Structures are given as structure tokens and as C-alpha cells.
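[1] dropping the sequence and predicted coords here.
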Amino acid sequence: MANVPTVGDDTLIGTPDGDSINGLAGSDSIAGRDGDDTLTGGLGNDTLNGANGFDRLLGNDGDDVLAGGADNDTLVGGNGNDRLIGGEGDDNLQGGGGNDTIFAGNGFNIASGGDGDDKIYGGLDNDRLSGGNGNDFLSGGFGNDSLTGGEGNDTLTAGDDNDLLTAGGGNDLLVGGRGTDKLTGGAGADVFRFLTVDDSGVGAGVRDTILDFAIGQDKIDLRYVRAQASGITFVTQGANVIVQIDLDGDASADMEIQVARGAGLSLGDFLL
């Protein structure tokens, strides 16, 4: 290691081998370089960079910035408002206490916010994002992602592929995104929002599905696609109701939404 840690503000640089570096107290900058490193920030607002190798980064107390770099890394923010960046590889990112911001990066990542109002962004592959307690914002990005809100009033946005959104307790906002998505609001008065006509296709296997719509409590928001009441029809298929939406007045559906166990669904359940 190039420097010796102190209780002050240190800049510490590892070797090409696997290092274990503890910054102790102070606001430290620690870089692991090559090798499988364990970097611990300690007290203070620290910046940890794993670089190459299978690294473990521990922020502990303070508002820390953790960047995993290449390969499969584990990043744990600890207490404080932390910023975690996965980078390349299949990473495990844990925000901990505080209002954290997490970028999963490339690879098949697992990211959890923990307590606090967190913002979590998926990357290019199939990610598992979990908000935990607090009012969280989760965005899937690319890939077939799983987003779980937990307690609090959460916002879950699906992204470009086939995503699974599960909000949990609280009054949540679920945004379908492109792809064939499955949306579960959980307890509370939830809103299921669709921003464009491409957010839910026409036909089985293409349209989005709302799995637990609570009639008279939840809402389906079609204001952004400019749907009109006259263009909405309901088709019952077994226990499901298919909402067909004609946006251009040609008497054919431009988008569809499947509502599981949707008997009794009416225009009063929509925001138009």
C-alpha cells in the first residue's frame, strides 16, 4: 500500500495485489487498483474505488461514494446518504441507512436501498432492485428486471424489457414502461401509469398485466397517452378483464391492459 492510514483525511492507494485498507476516521479517498481488495472507509465522508478485481467496499458512517469498477463486487454503504456505482460485473449493492443513490451498472446486479428514501437505477442486464423502508424510486433500465418497493410510498418504473414490479405497502406509483410487464401494487391506494402507447401492446403475451387492482381504491392513469372515455372498452376473459384503448378513433385497439380478477372495473377506476 502506498500510504499509511491515519485518523485524518487520507489518500490511500493499493498495490497490484489484493489489499485490505481501512481509512479509519476522516474523509478518505481509497483506491484498490488491481487484485481482490477490501476497502473500508470508516468514519467520515469517504470515496472508495475498487478498480479491477473482485472487491468488497464498506463505507460505514458518513456520506460515502463507492465505485466497484470491473468484475463482481460487493458495495455496502452503511449509515449516511451514500452513492453506490456498480460498474462492470455482477455486483451486490447495499445502501444501508440514509437516503442512498445506487447505479447498478452493467451485469446481473442485486441492489437494495435499506432504510431511507432511496433512488435505485438498474443497468443493461437483468437486475433485482429492492427499495426497503422509505419512499423509494426504482427504475429498471434495460433487461428483464425485478423491482420491489417495500414499505413507503414508492415509485417503480419498468424500463425497456419485461419487468416485474411489486410495490408493497403504501400509496405507490407503478409505471409500465416498454416490454411485457407484470405490476402488483400491494396494500394502499396505488396508481398504475402508462406514458406512451408502446408501454402495453395488443394481444396475449404482449400486453401488460395488473395483478392486484383494487377497484374503487387504485387507479389506472392514461392521461399521458391522451385516452378518452369513448375509446375505452372492457372485454372479459375468464377472471381477467382486458382494457382495450382506441386512441385514434378507428374502432380498433391501439393498446391493451390486462387486469387480473378485474370484474366490476369501470371508467371511474381511470385517470383520463
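    Sure thing, it's come through.
[2] can we go C-alpha only for contacts and neighbour counts from here?
    Fine.
[3] right, and Ser130 touches Ala111 too?
    Yes - Ser130 lies in contact with Ala111 (Cα atoms under 8 Å); the separation is 6.2 Å.
[4] and Ala111, helix, strand or coil?
    Judged by DSSP: H, G, I helix; E, B strand; the rest coil, the three-state class of Ala111 is strand.
[5] dropping in the other structure now:
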Amino acid sequence: MGNTTIQTQSFRAVDAEQSKSKRYIIPFALLCSLFFLWAVANNLNDILLPQFQQAFTLTNFQAGLIQSAFYFGYFVIPIPAGILMKKLSYKAGIITGLFLYAVGAALFWPAAEIMNYTLFLIGLFIIAAGLGCLETAANPFVTVLGPESGGHFRLNLAQTFNSFGAIIAVVFGQSLILSNVPHQSQEALDKMTPDQLSAYKHSLVLSVQTPYMIIVAIVLVVALLIMLTKFPALQSDDHSDAKQSSFLSSLSPPHPYPPLALGGAGAVLLRGGRKPPAGVI
């Protein structure tokens, strides 16, 4: 068998002197905010689940659709996001992701008004599609936004905002969603009249409107700031766009790197094994 080679393309900031100036601080801070924002959306799902279970009287299977719809968005978006960024830029992928994030979160308002569980699931799918764009763009962008030697440090620093976002999501969700309308026991629900029960369930669903509209506002502000901020131009390390491999060739199986395939499978199993139990138990 002949030697198999895989063409890869890495990027760096065009102006190396910019890495020594303060011109990277604002772009890097904005990228860190993305790590925070997608952690918030990811961790709010577990807050939504008990709320929707009581409001819509969901079975475990129906409740599991919250996580399924969300992570299906993550499943379908990376390749389209990669195409977009290959044709345009990392920045275009980020703005697209933020727009999808805002649209999905905005759907929570009409979904709550009409108490439509399916519309909530569509909103979660769109949010996750947006987050997939953000993660596909922001993770590599952080590593090249400055000196190559500091790439790992910048990525680790940005990831700390992800952990912070996860903590804030729990506090945010519990204070604005769970505590807004206290959950009632089944005995208390059985004593309610049909009108009282309907009003109570509707109030549970309406409690998600305010937090998600706050998220919409924050996401749109961040999107506007990113649109107005000048990010450093990136160029290929080989300085030749003609040498870039085709997109289809980049999808070829990485035969020389079996650990990559095993790592990908492990990531899928980790995510799939952790989230559904957290939502059902």
C-alpha cells in the first residue's frame, strides 16, 4: 500500500506584530463570551425538562426529545458550518451561529404563548445549530488569535468561561424559571379545577419567556459587537490558497490516525451517555 497523505490547512494571524499589541484583547474577549453563551444554552436544558414535564404532562420518552432535538442540531450543523467558513471566514460562521441562537431562543416566546411543545423543540434545534456554528468557529479561532506558542493557553483560558457559563445557567434558570412558579404535588394538582390546572400549566410555560428573551438580547448585542469589531486577517501557513485541499477530500477517512476516530467515537459516547440520563432521572 502506498503512503497516504492528508493535506491539512492551518492558519495564523497575518500581522505578527498585532500579537504584541492590544488589538487582540477585544476580539479575544468577544470570543470568550461565546464560550460563556453556549454553556448557558447547554445547561438550561436540564432546567427546562422538569418544567415542561409538569406543564405538558410528558412521558420520559417525550421529555427525552428535549435533549434529542437539541443535540440533533449539533449533529447536522458542523459540516455546513465548515463549508461556510471555508468559503467566507471564521467571523461569518460566528455571526451565523449567533443569529441562529437568537432565532431559536426567540421562538420560546410564541411557543409559550400557545403552549406548543413542538415549537419549543424546533427552537432548541435551531439554538443547537447556532451553537454548533459557534463551537466550530470559535475553538480554532481562539488558538490562532495571537502567537502560535500561546494557542493552548488561550484555548484553556477561553474554556474557563465555558465553566462559568454552566454555573450561571443553573443559578439563572433556578431563579427565573423554577422559582417563578413553584411546582405543585400531584395531590395538589388533582384538587384543581380544569381551569385552575390549565392556568397553572400555562404559567409554568410562560416562566421561560423572560430568561430566553434576555438571552436573545445578549446574543444580539454580542453579534453586533462582533460585526463592528475588526478581527485580524488569517492566512494559510503555506501562503497559497491554490494548495488547499478540496472540501470533499477533507472528509476522507483519516486512516493514518486511528486515535482520531477512537477519540471521536469516545466523544459521541460521552455526550450521549451523560445527557439523556441527566434529563430523565
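    Done, it's in. If you're wondering where the values come from, they're calculated on a predicted model, not measured in any experiment.
[6] kindly provide the TM-score of these chains.
    In this superposition the chains share a TM-score of 0.21, using TM-score structural alignment, normalised by the length of structure 1; 94 aligned residues with a Cα RMSD of 5.9 Å.
[7] which residues in the stretch 151-281 of structure 2 form strands?
    For the stretch 151-281 of structure 2, the strands defined by DSSP state E, counting those that start in this stretch occupy 234-236.
[8] show me where it has its helices.
    Counting by DSSP state H, counting those that start in this stretch, the stretch 151-281 of structure 2 has helices at residues 151-173, 186-190, 194-206, 209-228, 247-250, 258-280.
[9] which strands and helices sit next to the last one?
    Using 3 or more Cα pairs under 8 Å, 6 or more residues apart in numbering; DSSP states H and E as the contact criterion, the secondary-structure elements in contact with helix 258-280 of structure 2 are helix 25-56, helix 60-76.
[10] next, the angle helix 258-280 makes with the longest one.
    Using axes from the mean of the first three to the mean of the last three Cα atoms, to 10 degrees, the interaxial angle of helix 25-56 of structure 2 with respect to helix 258-280 works out to 40 degrees.
[11] buried sites along helix 25-56 of structure 2?
    If you call a residue buried by 16 or more other Cα atoms under 10 Å, then helix 25-56 of structure 2 has these buried ones: 27-28, 30-52, 54-56.
[12] chain center to that helix: distance?
    Chain-centre distance of helix 25-56 of structure 2: 7 Å, with Cα atoms, centre = their mean, to the nearest Å.
[13] next, the angle helix 60-76 makes with it.
    Put simply, helix 25-56 of structure 2 runs at 160 degrees to helix 60-76, going by the same axes, to 10 degrees.
[14] on contacts alone, who are the packing partners of helix 25-56 of structure 2?
    The criterion is 3+ Cα pairs under 8 Å, 6+ apart, and the helices and strands that helix 25-56 of structure 2 contacts are helix 60-76, helix 117-144, helix 151-173, helix 194-206, helix 209-228, helix 258-280.
[15] winner for burial among those helices?
    For the helices and strands packed on helix 25-56 of structure 2, the largest average neighbour count (mean count of other Cα atoms under 10 Å) is found in helix 117-144, namely a mean of 24.
[16] tell me which other helices or strands that helix touches.
    Short answer (3+ Cα pairs under 8 Å, 6+ apart): helix 117-144 of structure 2 packs on strand 11-13, helix 25-56, helix 60-76, helix 78-87, helix 90-106, helix 108-114, helix 151-173.
[17] looking at the ones you listed, which is nearest to Pro276 of structure 2?
    Of all those, helix 60-76 sits nearest to Pro276 of structure 2, with 6.6 Å by Cα to Cα.
[18] distance from the chain centre to the closest one, please.
    Distance of helix 60-76 of structure 2 from its chain centroid, counting by Cα atoms, centre = their mean, is 14 Å.
[19] what helices or strands is it leaning on?
    helix 25-56, helix 117-144, helix 258-280.
[20] hey, what's the angle from it to helix 117-144? Just curious.
    40 degrees.
[21] what does helix 60-76 of structure 2 rub up against?
    45, 49, 52-53, 121-122, 124-129, 131-132, 275-276, 279-280 (Cα atoms under 8 Å, 6 or more residues apart in numbering).
[22] do that again at 6 Å, thanks
    With contacts defined as Cα atoms under 6 Å, 6 or more residues apart in numbering, helix 60-76 of structure 2 is touched by Leu121, Leu124, Phe125, Ala128, Ala129, Gly132.
[23] next, give me the two most distant ones among these.
    Spanning the widest gap among the contacts of helix 60-76 of structure 2 are Leu121 and Gly132, at 16.4 Å by Cα to Cα.
[24] re the thing from before, and the helices and strands packed on helix 25-56 of structure 2: which comes nearest Met85 of structure 2?
    The nearest among those, by Cα to Cα, is helix 117-144 at 7.6 Å.
[25] any idea of the angle the closest one forms with helix 90-106?
    Using the same axes, to 10 degrees: helix 117-144 of structure 2 against helix 90-106 is 160 degrees.
[26] related to what we said a few turns ago, and the helices and strands packed on helix 258-280 of structure 2 as a markdown table, adding distance to Gly104 of structure 2?
    Converted to a markdown table, these look like this (distance: least, Cα to Cα, whole Å):
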| stretch | distance to Gly104 of structure 2 |
| --- | --- |
| helix 25-56 | 11 |
| helix 60-76 | 11 |
